[in-house]
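Trainee: This is a predicted model, with the sequence first.
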Amino acid sequence: MGGACGTVPGEEGAEEPLPEDAEEQLSNGDGTLELSGRKMARLTGSICTLSGRLQKLYLSGTLLTELPDDLHLLHNLRTLALDANRLPELPEAVCSLPCLCRLYLGGNRLQGLPPAFAQLQSLRILWIERNFLYHFPRPLLSLPALRSLQMGDNRLRGLPGELAEAMPGLRGLWLYANRMDRMPKVLLRMHSLEILDLDRNRIPVFPDLRGMKGLLLMSYDHNPVTKPPTVGETVTLVGDGAQELMDEREEQRKQREEEEVARAEGQEGEIKSVEGAGAGAEQEWEEDHEEDHGEEDHEEENHGEEDPEEENHGEEQYEEEGIYSKEDYCPAEGEEGYYPGEEGYYPGEMGYYPEEEQYYPEDEGYYPKERDDYYRSGLY
């Protein structure tokens, strides 16, 4: 049950003052009010008077049990931290915040979420870890824009089969320390998922996860498995045997890269050999041409001394054998068509071998190693 904005329940018309440093905190212009760690059973209703300026409200570890009914008046609020409190249920007022993007509810006493939670269509990040969820809250299936869902340390045994279609844009899903004895099949259809944490469950074997094309990090530690899950080559694994598997995978990648480099160098050597052979053939052709030219000059010098009958006999012999006729015989030097051009025999190198960048694309992406990194990196 919540109090009205600006009044203390049971004291009609009395206004509660804002925290003493509230105005000072808001004076920096970023709309942030940090009240975490200040012990209070309920939040002062006067907070609602800050609706035009308040964008981020942090109330972690304040021992809150209720919130003002008029909290929805904070229409510019984008971040609300209510973790590590004593909320037995989520106040309906939270479900009416139109611009809320980040909501932290971890470490309370929640057993579910109200149906009105589906109204939070601007929500992108939800942390609801360390509560008492025995079943996946159905209102979450109405939030297709959700990107990060932290549900670790609850009592979940499975996931709804329509999760993949309901949350097509989900990037990070934390399900560590639940009570799952098998990996939910629906996860195999969540192709946009990049981070999956199933640490500390009861899963003895994992299916082949190579079909999860978007996966970057998979944590399976503290499950009764005998070997790491089968994943794509770019996936970072966290768990027993993961480091050895990734080291072996890296060695294989380097070996393939070295083989590709050697193959590319071999192809380059082959094309140079072909070019060298072409240059030698051209030189030999020129030398033969010079010799033929010298013999023709010598024959012209002795032409008057030759026997005319012998010369005619030779031409008649060629005609009878059908090699070529007088009209085709020995066109004059320099006449077009006598020596075919060299162009076309040796195709140019450009376009024959693709650029090296096509073989070795640069590694892309960031693979965090520690849980704190991918909780607090700001990506989710």
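Mentor: Looks like it came in fine.

Trainee: Every contact and neighbour count from this point should use C-alpha atoms.
Mentor: Will do.

Trainee: Do you have the helices of the stretch 51-200 of the chain handy? List them.
Mentor: Taking DSSP state H, counting those that start in this stretch to define them, one finds helices in the stretch 51-200 of the chain at 163-166.

Trainee: report the longest helix in this protein, please.
Mentor: helix 242-301 (DSSP state H).

Trainee: tell me what that helix is packed against?
Mentor: strand 236-238 (3 or more Cα pairs under 8 Å, 6 or more residues apart in numbering; DSSP states H and E).

Trainee: for the strand it packs on, the distance to its chain's centre please.
Mentor: Using Cα atoms, centre = their mean, to the nearest Å, the distance from the centre of strand 236-238 to the centre of the chain it belongs to is 15 Å.

Trainee: Correct me if wrong: residue 206 contacts residue 181.
Mentor: No. At 10.5 Å, residue 206 and residue 181 do not qualify as touching, with contact defined as Cα atoms under 8 Å.

Trainee: Identify the contacts common to the two.
Mentor: Overlap of the contact sets of residue 206 and residue 181 (by Cα atoms under 8 Å, 6 or more residues apart in numbering) is empty.

Trainee: Presented hereafter is structure B, for comparison with structure A:
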Amino acid sequence: MGNSSRKGEEEEGEEGGKDGEEAETTEKEEEEAVVEVEEELPLGVEEMLESGDPVLDLSYRKFKRLPLRVCGLMHLEKLYACGNSLRTLPDSISQLQGLRVLAVDFNKIEDVPMAVCQLTNLTRLYLGSNRLMSLPPELSNLKSLRCLWVESNYFQIFPRELYDLPHLKSLQIGDNRLKTLPPDLWRMEALRGLWLYGNRFDTFPKVLLRMEFLEILDLDRNKISEFPSLKRLRALRLFSYDHNPVKEPPKVGQEVLVVGEGAMEFLEEREARKERRRKAAEEAEELALALAGEEPVIHGILKNSSSISKQATNDAVVTTEDKEGEPLVKEDEEDGGYVGLPVTEYDGADLEYNEDGVEYETEELICEGEGFEYEGEELEYERAQMDYEYEDSEELEDTGRQDQGA
């Protein structure tokens, strides 16, 4: 029995050894297969890797893994690898310390790789259209980050890790599952553009009223039925609220462009009010000049001396001075007051009149008022969908990536 037992143990050991050898062989084959896949680069990629160009675009190449050779290109400043099937990035990508722009949107990434959090010179990071639900605390290492796009993911809670990014100006977090914003969001004082479209807000987040430096705010495609006055947001320049169940635009500052239901009528009415105020100011200024006896602002140039006609003499209310310097005015019988509109003095030239009446020609009006003139054209706002462009600008670019609610 003892011999049989030992023999069985030896046979089992031999079988186990064979299984171990087979497992090692399989792992080696897989590694070799991976290396082989990495070596088989799509047409044209080899040339790009050897070009020495600081910009490398590997978008839409059907990569399941980022080629390891990319991580050895220390001269890279911008790397675009969107629209592939990447689930992660190799750890060795952390070697690319010169990288300033990294775009890996439209992939299958579920967690931000730790290696990305070591790229401390990144200014722009595009992670949209992946499978993210949260951000790692290590993201706070990216102190130079100015633009972060994480739209079309699965965020249910606003990532507070972003509070530790002191220079973040543009945050694109639309098309997620946010219902509320944290009450201390105002701590992100550097933020200038905030895209919250396509989330699940049913009331306007009050904390946004404390973000006085915001220039762009997009709340398209939510379920907000009422907006408070946004006049306290003095830096605001664009507010978009399209596809929300509201009856009228919110109150905003005079310089704010609004986009949404009823926005065009609102802008037209506001422009008309501006025009009325401008004209009233011009008339008041002219009247003040007339009363002060100063030279008038000439709004038309008359050709031919015959322009000073009997009709003008009969209809116009004029003001001049007599030889003693006393003003002579004509009373306006209808209003019961005095109205003076100074005209140019007669220089003594002979006047010639036609028998058929006075003929005169006027040239184009000359406007000397300050500011633009509203010409009565209908305001048109085109809500064009904007193409996705990677611009390397230190200012807000993404001022309007696409309006995905249009």
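Mentor: That came through, no problem. Note that the structure is a prediction, hence the values are computed from the model and not measured.

Trainee: TM-score of the superposed pair?
Mentor: In this superposition the chains share a TM-score of 0.70, using TM-score structural alignment, normalised by the length of structure 1; 297 aligned residues with a Cα RMSD of 3.3 Å.

Trainee: quick check, distance from the longest helix of structure 1 to the centre of its chain.
Mentor: Taking Cα atoms, centre = their mean, one finds helix 242-301 of structure 1 lying 40 Å from the centre of the chain it belongs to.

Trainee: mind checking what residue 87 of structure 2 lines up with in structure 1?
Mentor: In structure 1, the residue equivalent to residue 87 of structure 2 is residue 65, according to TM-score structural alignment.

Trainee: is it true that that match touches residue 86?
Mentor: Yes. The pair residue 65 of structure 1 and residue 86 qualifies as a contact (Cα under 8 Å) at a distance of 5.2 Å.

Trainee: can you count the residues close to the equivalent of residue 41 of structure 1 over in structure 2?
Mentor: When structure 2 is aligned by TM-score structural alignment, residue 41 of structure 1 is paired with residue 64. The local packing count at residue 64 of structure 2 equals 16, with neighbours defined by other Cα atoms under 10 Å.

Trainee: so who does residue 88 of structure 2 touch?
Mentor: For residue 88 of structure 2, the set of contacting residues under the criterion of Cα under 8 Å, 6+ apart consists of 65, 108-113.

Trainee: How about the contacts made by residue 65 of structure 1?
Mentor: Residues near residue 65 of structure 1 by Cα under 8 Å, 6+ apart: 41-42, 85-88.

Trainee: Check residue 125 of structure 2 too.
Mentor: When contacts are counted by Cα under 8 Å, 6+ apart, residue 125 of structure 2 touches 101-103, 145, 147-149.

Trainee: aligned partner of it in structure 1?
Mentor: Residue 125 of structure 2 maps onto residue 103 in structure 1 when the alignment is built from TM-score structural alignment.

Trainee: Not counting sequence-adjacent ones, nearest residue to residue 170 of structure 1?
Mentor: Of all residues beyond its chain neighbours, the one nearest residue 170 of structure 1 is residue 147 (4.2 Å), with distances taken as Cα to Cα, 6 or more residues apart in numbering.

Trainee: For residue 389 of structure 2, see how far away the alignment partner in structure 2 of the one you found is.
Mentor: Structural correspondence for residue 147 of structure 1 with respect to structure 2 (TM-score structural alignment): residue 169. In this structure, residue 169 of structure 2 lies at 17 Å from residue 389 of structure 2, with Cα to Cα, to the nearest Å as the measure.

Trainee: who has more neighbours, these two?
Mentor: Neighbours per residue, other Cα under 10 Å: of residue 169 of structure 2 and residue 389, the larger number sits with residue 169, 22 against 10.

Trainee: if I look at the more buried one, how far off is residue 203 of structure 2?
Mentor: The separation that residue 169 of structure 2 has from residue 203 of structure 2, given Cα to Cα, amounts to 25 Å.

Trainee: Repeat that for residue 84 of structure 2.
Mentor: From residue 84 of structure 2 over to residue 203 of structure 2 the distance is 37 Å, taken as Cα to Cα.

Trainee: Quick check, residue 121 of structure 1 in contact with residue 143.
Mentor: Yes. With contacts counted by Cα under 8 Å, residue 121 of structure 1 reaches residue 143, the gap being 6.0 Å.
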